[in-house]
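> Curious how this folds, go ahead:
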Amino acid sequence: MNETEIMQELAFAYFAGKISKADEKKLFEFIQKEEQNYQQFKDWERAWMLSEKEDLRTAREWESLQCRIRTHEAVNPMISKSGSDLWRWAVAIAAMFVLIAGGTWVVLNTTTFMNKAQYIVFEAPYGEKSKMTFPDGTVVWLNAGSSLKYSNKYNTDDRVVELEGEGYFEVAKKKKIPFVVHTRGYDVVVKGTKFNVTAYPEDSNITTTLMEGAVELLKEKQHIAMKPGESVTLNVVSGKFTLTKVNPDVSKAWSENRIEYDNISLRELAAKLSRQYDVKIHLLTEEVGDKRFSISLRNQETIGEVMSALKEIIPIQVERKNMDIYIK
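Here you go, the predicted model:
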């Protein structure tokens, strides 16, 4: 086997919590050589998770994480003392505060060994949804292809998170420390409430929908106070905000394993389904992408069943080739 194949085997052993100290040292030396090695490591992590068939419970995850704490002592000489301590802190946080929902895997990464920033990144890979609980009781669901970044100062100095993708938040009230969601377009400032934010980097719009409580959107000198039942969208190209009245339950349907959208274009839905089912949906004409409709599916349908439902709603033809779906 070549070096890459050997490192992949070591990575899989590491994810399973069955790696020796000597082999873990080799693995982390490989990861630190180049940025592309670190990206390869993340790809292996996702591949390993997808290969797991049984329902992983919190007790098993705790056992695996404890093994990682023990075996990671092998890499102490390679990183600074503060970095080593942060790694242990990050793994301990994972064991204590991450919850695994049915059929969902939680990915927890730390950037410690790549730089000195003391941050943790919580991810939901394509085709998955993840749920976690912070130490203050705040609960976050991440939709497919999303990530949430926060620091080791969370719940002490601040309650600040950075979102890429889509997240549904149920924020615990804490008067002295407001909860803040950073997106690439604006900040969402919260005291205690339920809301959904969609902020995928490839999308031209960033949308916040409020279910309960109150939030304020901050963008430079612009402040927008939201009320329940309102949805505010920022077009990042034009910089313009649009406020509409909506049924807020629709925006969080994905967190309850439902596909429910009002007046959505096929182009918008294709992007969402591509992330949700980890497929690539190709719209062969501009015209077909502009078609608008409403859809409500509540039984955790497969992507094939979703395509069949779409053909009943709008006049389209669908062809599938493995992970690629072509619509015309």
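> okay, CA-based contacts and neighbour counts for the rest of this
Will do.
> surely K252 meets Y168?
Yes. Counting by Cα atoms under 8 Å, K252 touches Y168, with 6.5 Å between them.
> what is in contact with the two at once?
Listed as contacting both K252 and Y168 by Cα atoms under 8 Å, 6 or more residues apart in numbering are N196.
> a strand runs through E260, doesn't it?
Yes. Per DSSP: H, G, I helix; E, B strand; the rest coil, E260 lies within a strand segment.
> need the contact list for the residue nearest to it when sequence neighbours are not counted.
Counting by Cα to Cα, 6 or more residues apart in numbering, E260 lies nearest to S296, which is 4.3 Å off, once chain neighbours are set aside. When contacts are counted by Cα under 8 Å, 6+ apart, S296 touches R258, I259, E260, Y261.
> hmm, try it at 10 Å
V250, A253, R258, I259, E260, Y261, D262, A309 (Cα atoms under 10 Å, 6 or more residues apart in numbering).
> Name the helix or strand for V140, please.
strand 139-142 (DSSP states H and E).
> From K291, how far off is L297?
18 Å (Cα to Cα, to the nearest Å).
> ok so, going back, how much space between the residue nearest to E260 and I259?
Taking Cα to Cα, one finds S296 at 6 Å from I259.
> what residues are shared contacts of those two?
Residues touching both S296 and I259 by Cα under 10 Å, 6+ apart: V250, A253.
> how far away is G239 from Q222?
11 Å.
> do the same with Q40
Taken as Cα to Cα, the span from Q40 to Q222 is 41 Å.
> of those two, who's got more company?
Q40 (14 against 9; other Cα atoms under 10 Å).
> Mind telling me what element the more buried one is part of?
helix 35-51.
> Just the buried positions in the helix or strand following that helix, please.
Next helix or strand after helix 35-51 toward the C-terminus (DSSP H and E): helix 58-71. Under the neighbour-count criterion of 16 or more other Cα atoms under 10 Å, helix 58-71 has E61, W62, S64, L65, Q66, C67, R68, I69, T71 buried.
> and helix 58-71, what other elements does it pack with?
With contacts taken as 3 or more Cα pairs under 10 Å, 6 or more residues apart in numbering; DSSP states H and E, helix 58-71 sits against helix 3-15, helix 21-33, helix 81-97, strand 98-99.
> And this one, please, so the two structures can be compared:
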Amino acid sequence: MFSSEEEYFLFLANRLLEGTLTAEERIVLDNLLRADENKRQFIAFLESEQEERQNIEAEIIYEKSKPIELVADRDSNVHPFLNHKKIKIISIAASILMVFGLLTFWSIKRDKEENIDSEWQTIVTGKGERKSIKLSDGSEVWLNNESTLRLKSGFGKTDRVLQLIGEGYFSIAKNPNLPLTIKTAHAEVLVLGTKFNLRAIPDENITTTSLIEGKVQLKVVENKQTKTYELLPGNKISVVNSVLEPSHNKSKHAVIQQQVAFEKLDIVETEATETLWMKNRLVLKGDDFNAVARKMERWFGKPVVIKTERLAEQHVTGIFEETTSEEFLDMIKRTGIKLNYYTLNDTLYVK
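Below you'll find the model as predicted:
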């Protein structure tokens, strides 16, 4: 437990961060700090934490754990990533202080300063989740399910570099002096100010950039040479990665061969199908049922197992707005595909 002096010190520290410290309390706090180096380090740590949180590079505006929630009013069920009011971390600090002592804070602060250049902010969505994110430069990002967005400290000030695994829709704020680059596993997208969808899901072996507004450049490494492609609104470019085994190439190792293809966006009711996921609409374009199962897992957040090879050979095309995996499969059955399903241990089995 804390002594009465320690409790009063924490009370004053909290008032300091809130900006409510009186002149008399300021004198008392200064006297305590002059007499104890550990307390000075503790206050310095808290103030640096507060400043770091207020200057964070990305903020989750809201997040939804189920697809149906995305069509609800944006003002409801909002989960802010950052509280713009004075951040009260005294209670957390006090708990750590009780166990480890004030010197622990100094050790943490020192380690953070040594590693600050290597720090990245990472935002992740799980299966069935989507998030809307506001970046510090004014850009906005929708992050689809099972996706990862990373940005480094200093984003919008020293650089504008993002890393994406999965799928996201980007509305990029214009800054001619600091172009924005999005890196995926097999391509880079360079933008000045535009709206586009970028899909780079690892198990699909394809990176697709769909441009809605503005102009982007796509950089692809082919045969150890970098090629740049320019994309105009209403078009999309796909980079397909195929693995060539040693018997099919001159190398002794498997190599990745990339093919680049341009297409027009598929428009339905004045909207590109590539962005309909933001409106809770799952788009399938001739997907075989194994691919459908993978998309169902990401979309609804429930594991799916295909039990028969006959079903795996079926292909599905359509735009679906169902809110559960069971409703989705019932709709598939209406298209004429014969299937049955059951749930066991929260896994959906389809046969």
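> buried stuff in the helix holding Q40 of structure 1?
Those would be N37, Y38, F41, W44, E45, W48, M49, for helix 35-51 of structure 1 by 16+ other Cα under 10 Å.
> Check stretch 140-160 of structure 2 too.
Those would be 140-156, 159-160, for stretch 140-160 of structure 2 by 16+ other Cα under 10 Å.
> Helices along structure 2, start to end?
Applying DSSP state H to structure 2 gives helices spanning 4-18, 23-35, 37-54, 90-100, 102-115, 289-300, 309-312, 325-334.
> what's the matching range in structure 1 for the first one?
So that's helix 4-18 of structure 2. Counting by TM-score structural alignment, helix 4-18 of structure 2 falls onto no part of structure 1.
> List the buried residues in that helix.
F9, L10, L12, A13, N14, R15, L16, L17.
> mind putting these in CSV, distance to L102 of structure 2 included?
What follows is those, written out as CSV (distance: Cα to Cα, whole Å):
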residue, distance to L102 of structure 2
F9, 12
L10, 12
L12, 16
A13, 14
N14, 16
R15, 19
L16, 18
L17, 18
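> now, the most widely separated pair of those residues?
F9 and L17 (12.5 Å; Cα to Cα).
> I'd say E5 of structure 2 and L32 touch.
Yes. Counting by Cα atoms under 10 Å, E5 of structure 2 does reach L32; the two are 9.3 Å apart.
> from the buried residues of helix 58-71 of structure 1, which two are the most distant?
Spatially, the most separated pair among the buried residues of helix 58-71 of structure 1 is E61 and T71, at 15.3 Å (Cα to Cα).
> which non-adjacent residue is nearest the residue nearest the centre of structure 1?
Centroid-nearest residue in structure 1, with Cα atoms, centre = their mean: S146, separated by 2.7 Å. By the measure of Cα to Cα, 6+ apart, the closest residue to S146 of structure 1 outside its immediate chain neighbours is G165, 4.2 Å from it.
> From the chain's centroid, how far away is the longest strand along structure 1?
For structure 1, the longest strand by residue count, based on DSSP state E, is strand 159-170. With Cα atoms, centre = their mean, to the nearest Å as the basis, strand 159-170 of structure 1 stands 9 Å off its chain's centre.
> once aligned to structure 2, how far is it on average?
Following superposition, strand 159-170 of structure 1 is found to deviate from structure 2 by 0.7 Å on average (mean Cα distance after the TM-score superposition for structure 1).
> And for the aligned residue in structure 2 for T244 of structure 1, the neighbour number?
Matched to structure 2 by TM-score structural alignment, T244 of structure 1 sits across from E263. By the criterion of other Cα under 10 Å, E263 of structure 2 has 11 neighbours.
> Thought N235 was touching E263 of structure 2, still the case?
Yes. Taking Cα under 10 Å as the definition, E263 of structure 2 is a contact partner of N235 at 5.8 Å.
> tell me, what's touching the two both at once?
Between them, E263 of structure 2 and N235 share the contacting residues S210, judged by Cα under 10 Å, 6+ apart.
> my read: I69 of structure 1 touches V91, true?
Yes. When contacts are counted by Cα under 10 Å, I69 of structure 1 is listed as touching V91 (7.1 Å).
> And the strands in the stretch 201-328 of structure 1?
With DSSP state E, counting those that start in this stretch applied, the stretch 201-328 of structure 1 shows strands at 205-212, 215-219, 222-226, 230-235, 241-245, 259-265, 280-283, 292-297, 318-321, 324-327, listed in chain order.
> So what touches the second one?
Where contact means Cα under 10 Å, 6+ apart, the residues beyond strand 215-219 of structure 1 that reach it are 179-182, 185-195, 208-209, 223-228, 232, 234, 239.
> what's the average distance of it to structure 2?
Mean for strand 215-219 of structure 1 is 1.0 Å (mean Cα distance after the TM-score superposition for structure 1).
> and what of the fourth one?
Strand 230-235 of structure 1: mean distance to aligned residues in structure 2 after superposition is 2.0 Å, counting by mean Cα distance after the TM-score superposition for structure 1.
> Which stretch of structure 2 lines up against that strand?
Taking TM-score structural alignment, strand 230-235 of structure 1 hits residues 235-240 over in structure 2.
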